[in-house]
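Student: Mind looking at a prediction? Sequence and model below.
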Amino acid sequence: MRKRTTMAVLTAAAAAATAGLTAPAAQADGHGDTAITQVVVNGGKPVVIDATTATTFTVSVTATDDSGIQGLNYLDLEGPEGGFESPASRVRCTVVNETTSTCSASFTMDPRTDFVDNSPAGTWYVSTWADGEDGDFHSNAKAASFRVQRQSKLTVNASPEPVKKGKTITVTGNLTRADWRSHGYVGHKDQSVQLQFRKQGTDTYTTVKTVKTTTGGALKTTVTAATDGYWRWNYAGISTTAPAKAGGDLVDVQ
């Protein structure tokens, strides 16, 4: 994982103000009426990263000043264990009106080159500095937060197929998630996963029961066969791991 050791080179005034942002009680600083009014990361969705593929997403910062916005002094991302990401593209600003601009840049997180373990999963913060045309500014080391999550996968198998009505169906599966250390997928144990059923000819799944994963992310339970339909597992996810749904497995009940 990239780790922040120094800030990008700033003006003397900027450096002095940024130094004050290290204390949790003083994350924001500024002069005049410049304000950061909105920060959007990845369209408001968590950044989900698989075991091997680089993921690119956009961060947008909207700022206002009575004289207009000159631009951003910097735009960085800071995460767990000293994690740090700088823009993968030039920061570009679009004028919304005479007082407001939105500045955006793309960021890329690559599990093969940026991460050495799974510690980047969790809460990240957008650190940015907006300059007004009149010399006013506003900086915030925690202008917004977002989640970086490990991708998860679910499998399902319902058997026997076909089965007589009233007999027992065994539903198994496996929950795994990306491991940025090995660049593969590992079992995710002790997780609550919903077993869901959709009657053939309908569109809606209904939760039947909740089962916890065991060693290796294994899932297993039994249900009574009542009618033709699809069985699947549904995992809601946690702060460090993305949700997942298995594809439905059709069971013919005779």
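Tutor: Received, thanks.

Student: make it CA atoms for all contacts and neighbour counts henceforth
Tutor: Noted.

Student: What distance do you get for the most centrally placed residue in the chain to Phe57?
Tutor: For the chain, the residue nearest the mean C-alpha position is Pro46 (2.4 Å; C-alpha atoms, centre = their mean). Plainly put, Pro46 is 10 Å away from Phe57 if you go by C-alpha to C-alpha, to the nearest Å.

Student: Below is structure B, check it against A:
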Amino acid sequence: MRIRATAAAVSITGVLALSAFAVPAAQAADAASGKAAFSSASADATSGTTTTSTLDVTFSDMKVNNGKNIAVGTTNVVSVPVTYTLTHPADMDTSSDHFASGPLIYRGSSPDTASNMLISDDPATCTATSSTTMSCKGVIYVRPADGDLMNADAGTWNAGALAVDDSGDHTMQGGLGTTKVQRYSKLTANAGPEPVVKGRTITTTGKLTRANWEDNQYHGYTNQPVKLQFRKAGTSTYTTIKTVYSDSYGNVKATATAQYDGYWRLSFAGTTTTPAVNATGDFVDVQ
């Protein structure tokens, strides 16, 4: 679920999203009144690790995408697993018919000032680990083709969670960690001539591109350092020969002297907004 809206809309919509799952089918007639209660509830979500709440629930130990960055292309839906601990009073009814919780990530310093927020489509699966704690697993889906992201959204996001019960009580908590949402990158490499005479020049060309979330195409990543690397036939390790820069179209060109049979590739170390990528090595026979 994507939310790109004002602070109040962000908080209320997030609570409403999960409230729909907190109401069992047998109580469908009460759903409208439940949503009305949420609409009138306080949408305050302060910065840091706490938020104004009418539900006595807190969250901790959150891990997003198993601690890895989230690389998002132009069309494929990306599934982001999230785990966290939920703490609640011992006498709270946390059965799925009356209670739901879910993870979220947001762009900004706090949920109430977020410029973009992604919330799990469905409630997390929460299992009791004690009378006051639950271990929760949820999934956030990122849908670039549906406009979930703008290019300016690439970079560091914050993590949070929310909970809601069927009476309209809710809480949202931010500041539970960070993750990077990055524009998926591609890199090609073609080395030649093939074969080549020993001592002659080998030229490796390629192109560095990354996802554009606004037109769902891949465009050249310009003025970026790219390493030319070589792996001698029969070995398993690449050695950096030199560093060159991509041009205004993302094109890369690097030359080296042919000495041994082996594989030539280009390698990009990545940036905050774009993941690292290695081109497939291209074998050149030296005669």
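Tutor: Great, that's in hand. This one's a predicted model, so the numbers in the text were calculated from it and none came from an experiment.

Student: Superposed, what's their TM-score?
Tutor: The TM-score (TM-score structural alignment, normalised by the length of structure 1) is 0.83; 244 aligned residues with a C-alpha RMSD of 3.0 Å.

Student: I'd guessed the residue nearest to the centre of structure 1 sits against Gln151; true?
Tutor: No. Counting by C-alpha atoms under 8 Å, Pro46 of structure 1 does not reach Gln151; the two are 10.7 Å apart.

Student: The nearest residue to Ala20 of structure 2 once chain neighbours are set aside is in what secondary structure piece?
Tutor: Nearest non-adjacent residue to Ala20 of structure 2, counting by C-alpha to C-alpha, 6 or more residues apart in numbering: Ala31, 7.1 Å away. Using DSSP states H and E, Ala31 of structure 2 maps to helix 31-40.

Student: Trace His188 of structure 1 over to structure 2, please.
Tutor: Here His188 of structure 1 is matched to Tyr221 in structure 2, going by TM-score structural alignment.

Student: mind checking how far its match is from Ala163 of structure 2?
Tutor: Per C-alpha to C-alpha, Tyr221 of structure 2 is found 40 Å from Ala163 of structure 2.

Student: Could you point out the longest strand of structure 1?
Tutor: For structure 1, the longest strand by residue count, based on DSSP state E, is strand 137-150.

Student: Am I right that Phe21 of structure 2 sits in a strand?
Tutor: No. Assigned with DSSP: H, G, I helix; E, B strand; the rest coil, Phe21 of structure 2 falls outside any strand and is helix.

Student: Give the equivalent position in structure 1 for Val181 of structure 2.
Tutor: Correspondence of Val181 of structure 2 to structure 1, assessed by TM-score structural alignment: Val148.

Student: count of neighbours near that match?
Tutor: 21 (other C-alpha atoms under 10 Å).

Student: Tell me which helix or strand comes right after the longest strand of structure 1.
Tutor: strand 152-159.

Student: residue contacts, Val91 of structure 1?
Tutor: Shown in contact with Val91 of structure 1 (C-alpha atoms under 8 Å, 6 or more residues apart in numbering): 72, 75, 103-106.

Student: Tell me the counterpart of it in structure 2.
Tutor: With TM-score structural alignment as the criterion, Val91 of structure 1 matches Ala124.

Student: Excluding chain neighbours, what is closest to that match?
Tutor: Counting by C-alpha to C-alpha, 6+ apart, the residue nearest Ala124 of structure 2 is Gly138, at 4.1 Å.

Student: The one you found - how many residues pack around it?
Tutor: 22.

Student: Look up how far Ser120 of structure 2 lies from Arg183 of structure 2.
Tutor: As for Arg183 of structure 2, its distance to Ser120 of structure 2 is 21 Å (criterion: C-alpha to C-alpha).

Student: repeat for Val181 of structure 2
Tutor: From Val181 of structure 2 to Ser120 of structure 2 the distance is 16 Å (C-alpha to C-alpha).

Student: now Gly102 of structure 2
Tutor: Using C-alpha to C-alpha, we find Gly102 of structure 2 at a distance of 6 Å from Ser120 of structure 2.

Student: Could you tell me which residues touch both of those two?
Tutor: Each of Gly138 lies in contact with both Gly102 of structure 2 and Ser120 under the rule C-alpha under 8 Å, 6+ apart.

Student: Looking at the two, which is more packed in?
Tutor: Gly102 (30 against 26).

Student: quick one: the one helix or strand that one maps to to strand 178-183, angle?
Tutor: Counting by DSSP H and E, the element that carries Gly102 of structure 2 is strand 99-107. Interaxial angle of strand 99-107 of structure 2 relative to strand 178-183 (axes from the mean of the first three to the mean of the last three C-alpha atoms, to 10 degrees): 60 degrees.
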